[in-house]
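Undergrad: Need the 3D shape of this:
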Amino acid sequence: MIRTSSPASTEAAQSTRFDRRLIAPMVLGSMLNPINSSIITVSLIPIGRAFDASPARTAWLVSALYVATAIGQPVVGRLVDVLGPRRLYLAGAVLVGVAGIIGLVAQDLGTLVAARVVLGVGTCAGYPSAMYLIRAEGRRTGQESPSGVLTVLAVSAQTIAVVGPTLGGLLIGVAGWRATFAVNIPIAIACLWLGARRLPEHDALEETRERGRFDLLGTLLFGVALVATMLFLMERRVDLWPLLVVAAGCLALFAYVELRHADPFVDLRLLRATPPLVATYARNMLSATVTYSFIYGFTQWLQESRDLSPAAAGLMSVPMFATAIAVSALTGRNPRIRAKLLVGSAVQLGVCAGLLLVGGATPLWALALLTLALGVPQGLVSLANQNAVYHQAPAARIASSAGLLRTSMYVGAVLAAAATGTFLHAGATTSGLHGLAGCAVVAAALALVLALADRSLGRVGTPTRQES
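TA: Model prediction:
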């Protein structure tokens, strides 16, 4: 005898499941930033040749996206908290498409940099919107820890970071460097189509959404302080010290304004009341500093000191990303965030210490093992910090909190770029690599200390119902 479920029971079962229709727009939107961060790495040389620009000038194509994203993520995230994800997601997709068109027709490097700024702002909506929707679905279904969906989000970003340079190389081979900008046009169209069809007009966080006035002054002060600081770190010139004075002054005013604003851009009172959330941002920044120091410095050292071709040096990074994807996929549903952070931070510290021992005679297989090992913390730490923010941030500020997590990552990337420029300014020598590794050891050790000190992480993410 065949038993069929009644419509009522089917509807009840669906109401307790994550809406799978949301996954495609969430993942595609979240991938916009990492794909544009990685695809540009293979475009810098041909762009420099096309516009007769030095590496120092083309580097602004990378920095422009970092600065725009570091500022834009929490700004757009706050707007998502206030207005909901749908409008911001669609507006971001439009900006991504516009940036693709600008890059397709640009006739000078300055216009390309402007396109990257627009691209950075446009890509800011995807990740905060995804985190907001995951929290809204968790509220609707009653499942407090949808770790399966959070894992999909993390793994997709890691995967696209691997695919980006390869895709860029294929596009350049077929249609030239402009194709690495133009590829954003069809992706933006796909985001618009999926977002318009699948993102809800209303959601389960509607009743908790904050409707206060947007804090424009606090946003501007935050942006100026961050731009001034990042410009100083990227340029690393002593004569630019006034930028640090500007940054300090803006930060002081920012704190004054935010503590007195009824609906602040960054709720400093909330951060003061939730030290674990601040610690998560700090760990994420430190881990990003380690990862990007490895990517920037180790890759250059392989080319200059070990005479590897750019293609061969790039292939040395593949084990790291492959391991990260595998580790995230295997451990994603495990709710023990603190265990992931402790293991990941310890391995990260060991890899940095290993860099202090490499030299011109180190066999390539040993170097490959180092990159392979670095994939373990990549897979554990990034996923654990993402899940920690999901549980530590209040529902009404989940999108802006997720945006600040991405900001902390890009601040770490800029710190890594500054350290790389400092230690490898005279060339990617072994002694320079050892100096960079020493800085990475300090950052990794601090990340481990923060994970050890925060015992509240042992209670974060413990599910009360079956996970989605």
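
Undergrad: rest of the way, CA atoms for contacts and neighbours
TA: Noted.

Undergrad: and Val62, how many neighbours?
TA: 18 (other C-alpha atoms under 10 Å).

Undergrad: next helix or strand past the helix or strand hosting it?
TA: Secondary structure from DSSP states H and E places Val62 in helix 60-83. Per DSSP H and E, the first helix or strand lying C-terminal to helix 60-83 is helix 85-105.

Undergrad: List the buried residues in the next helix or strand after that next one.
TA: Downstream of helix 85-105, the next assigned helix or strand under DSSP H and E is helix 109-122. Buried residues in helix 109-122, defined by neighbour count with 16 or more other C-alpha atoms under 10 Å: Leu109, Leu112, Val113, Ala114, Ala115, Arg116, Val117, Val118, Leu119, Gly120, Val121, Gly122.

Undergrad: Looking at the residues you listed, which is nearest Leu240?
TA: Checking the buried residues of helix 109-122 against Leu240 by C-alpha to C-alpha gives Val113 as the nearest, at 21.5 Å.

Undergrad: Assess the claim that the closest one and Trp60 are in contact.
TA: Yes - counting by C-alpha atoms under 8 Å, Trp60 is a contact partner of Val113 at 6.7 Å.

Undergrad: which among the buried residues of helix 109-122 gets closest to Trp177?
TA: Leu112 (11.5 Å).

Undergrad: Identify the contacts common to Val113 and Trp60.
TA: Contact with both Val113 and Trp60 is made by no residue, according to C-alpha atoms under 8 Å, 6 or more residues apart in numbering.

Undergrad: other SSEs contacting the helix holding Val62?
TA: helix 85-105, helix 109-122, helix 126-141, helix 216-235, helix 398-423 (3 or more C-alpha pairs under 8 Å, 6 or more residues apart in numbering; DSSP states H and E).

Undergrad: Show me how far stretch 96-112 is from its chain's centre.
TA: The chain centroid and the centroid of stretch 96-112 are separated by 23 Å under C-alpha atoms, centre = their mean, to the nearest Å.

Undergrad: for comparison, sequence B:
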Amino acid sequence: MTARPGTRDGFDRKLLAPLVSGAVLNPVNSTVIAVALVPIGVAFGAPASATAWLISALYLATAVGQPVAGRLIDTYGPRPVFLPATALVGLAGVLGTLAPNLGWLIAARVVLGFGTCAGYPAAMRLIRDESDRTGRDSPASVLTVLAISTQTISVIGPALGGLLIGVGGWRTTFALNIPIALVAFVLGARRFPGAPKPAAKGSFDLDLPGMALFAGSLVAVLLFLMHPGAGDRYLAVIAVAGAAGFAVRELTCAHPFIDLRLLGRNGPLLRTYGRALLAYVIAYSFLYGYTQWLEHGRGLSAAEAGLATLPLFATGILVSLISGRREQVRGKLVVAALGQLAGCALLLTLDSSAAVWLLVVVALVAGIPQGLNSLALQNSVYHQANPADIGASAGLLRTFGYLGAIVSSALQGAFYGPAAETGGLHDLALLLLGIGVVFLAVTAFDRSLSQRTTPPGKDETRA
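TA: All right, here's what the predicted structure looks like:
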């Protein structure tokens, strides 16, 4: 295979702009909304437990949609899925900007969640396709750019959200989606490979029943986690029944949505998904729970809270830049685990009169695992997943991350109630310390992290 003109290592650098533009659609909406929750609650007279649905709605939709979008991308190629999904992002921006009530806003966030599903799986699929085209692994710098770009948009997200709210109110945080979706759409239309991906025999037999069972059981699980009361136990029953039906379907289907046999033999990849769940419970608790406390418990404005979180994301970027060219993940994950424990412990020292320098220290420490986990988990999936299934595997990584976000949101609703006060923050921090200990244990004793894993079926293609 030959490299395209002007590409020193064979990778087509013209793909970087559309890759990044699609991958950042979800994180920008994750971080911008963080400082808008309190103003939205004030505008509609809603408590923190109600505005938490703005977080949950996005991640509920994306948790279901990411692996589905990834499978469609593996089958049809990135372009036919990426472009309509990006158009949905722009539509969600319009719906949110015109929203007359909180329910309307939640619906806009659901549409936004489905719209942002295609960006990350499309990026991972294109990186893998470039590796196949050139006959060599895509350079580590490309995966690093992908990871850093999502963190960079996270850096400017809270500050940008605070600035937009100060200038035009919280509605501007939804209107922001209109121009950025337009940019992503144009870049994808101009630079993504235009020819449809050749389909292998039987690949058009999409496992729609499997997708439906997966989505139904996952929605039931996430809704139960949001409201785990006695009156909602029927959701747990639905989730178990749906999961059982999904397992039977996938084990007997000729072309399954998720090949459970192959996935079950890939222990390293399964453990990576488990680590992602734990890591993102902690990460999103800092992103949302800590940010809400800064406004309620510490009394900062939305703009000030956004600025106070800047060191968290800036540290994450710096850490990714320093460690990005090294593909080894074990050391990164161990250091990230220790950083998580230190950050959670620091939360226990905060109160309503906490000094500004202490707030900066908390953000700096929390930024270390932010940078290391994002890069290490992404690199793990890239090397552990079957290349033919990289889109769906990348989507599942995001699904477990979003499941972590939902768990985090549920915990915040349980510990905070009407407002994010200091007592609730301390209770949340104690639980996060326990989760951090589990993350450290499942990382320190995983020997597969010391070597590059060859996944079962690595040389297989989807029949």
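
Undergrad: and the closest residue to Gly316 of structure 2 other than its chain neighbours, what does it touch?
TA: Nearest residue to Gly316 of structure 2, sequence neighbours excluded (C-alpha to C-alpha, 6 or more residues apart in numbering): Gly371, at 3.7 Å. The contact partners of Gly371 of structure 2, taken as C-alpha under 8 Å, 6+ apart, are Gln151, Phe313, Thr315, Gly316, Ile317, Leu318, Val319, Ser320.

Undergrad: right, and the second one touches Ile148 too?
TA: The one in question is Phe313 of structure 2. No - the pair Phe313 of structure 2 / Ile148 is not scored as a contact, 10.0 Å apart, by C-alpha under 8 Å.

Undergrad: Tell me how far the residue most central in space within structure 1 lies from Asn385 of structure 1.
TA: For structure 1, the residue nearest the mean C-alpha position is Arg406 (4.4 Å; C-alpha atoms, centre = their mean). The gap separating Arg406 of structure 1 from Asn385 of structure 1 is 11 Å, by C-alpha to C-alpha, to the nearest Å.

Undergrad: What lines up with Ala441 of structure 2 in structure 1?
TA: By TM-score structural alignment, Ala441 of structure 2 lines up with Val449 in structure 1.

Undergrad: just Ala159 of structure 2 next, same as before
TA: By TM-score structural alignment, Ala159 of structure 2 lines up with Thr166.

Undergrad: can you check Pro139 of structure 2 too?
TA: In structure 1, Pro139 of structure 2 lands on Pro146 (TM-score structural alignment).

Undergrad: what about that match, how many neighbours?
TA: Counted with other C-alpha under 10 Å, Pro146 of structure 1 comes out at 26.

Undergrad: Ok, Ala24 of structure 1 next?
TA: Neighbour number of Ala24 of structure 1 under other C-alpha under 10 Å is 15.

Undergrad: Over to Leu341 of structure 1?
TA: Leu341 of structure 1 is surrounded by 25 other residues when neighbours are defined as other C-alpha under 10 Å.

Undergrad: Which stretch of structure 1 lines up against stretch 243-253 of structure 2?
TA: Using TM-score structural alignment, stretch 243-253 of structure 2 pairs with 251-261 in structure 1.

Undergrad: no wait, stretch 211-227 of structure 2
TA: The aligned range for stretch 211-227 of structure 2 is 219-235, by TM-score structural alignment.

Undergrad: Any buried residues in stretch 330-350 of structure 1, and which?
TA: Result for stretch 330-350 of structure 1 [16+ other C-alpha under 10 Å]: buried residues 331-333, 335-350.

Undergrad: In structure 2, what stretch matches it?
TA: Going by TM-score structural alignment, stretch 330-350 of structure 1 sits over residues 322-342 in structure 2.

Undergrad: who touches the matching stretch?
TA: Contacts of stretch 322-342 of structure 2 (C-alpha under 8 Å, 6+ apart): 140-141, 144, 282, 365-366, 368-370, 372-373, 375-377, 379-380, 433, 436-437, 439-440, 443-444, 449-452.

Undergrad: In PyMOL, select just the buried ones from the residues you listed.
TA: Applying 16+ other C-alpha under 10 Å to the contacts of stretch 322-342 of structure 2, the buried members can be selected in PyMOL as follows:
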select buried, resi 144+282+365+366+368+369+370+372+373+375+376+377+379+380+433+436+437+439+440+443+449
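
Undergrad: Tell me the helix or strand right after the strand or helix carrying Ala12 of structure 1.
TA: Taking DSSP H and E as the criterion, Ala12 of structure 1 maps to helix 7-15. Counting by DSSP H and E, the next helix or strand C-terminal to helix 7-15 of structure 1 is helix 23-39.
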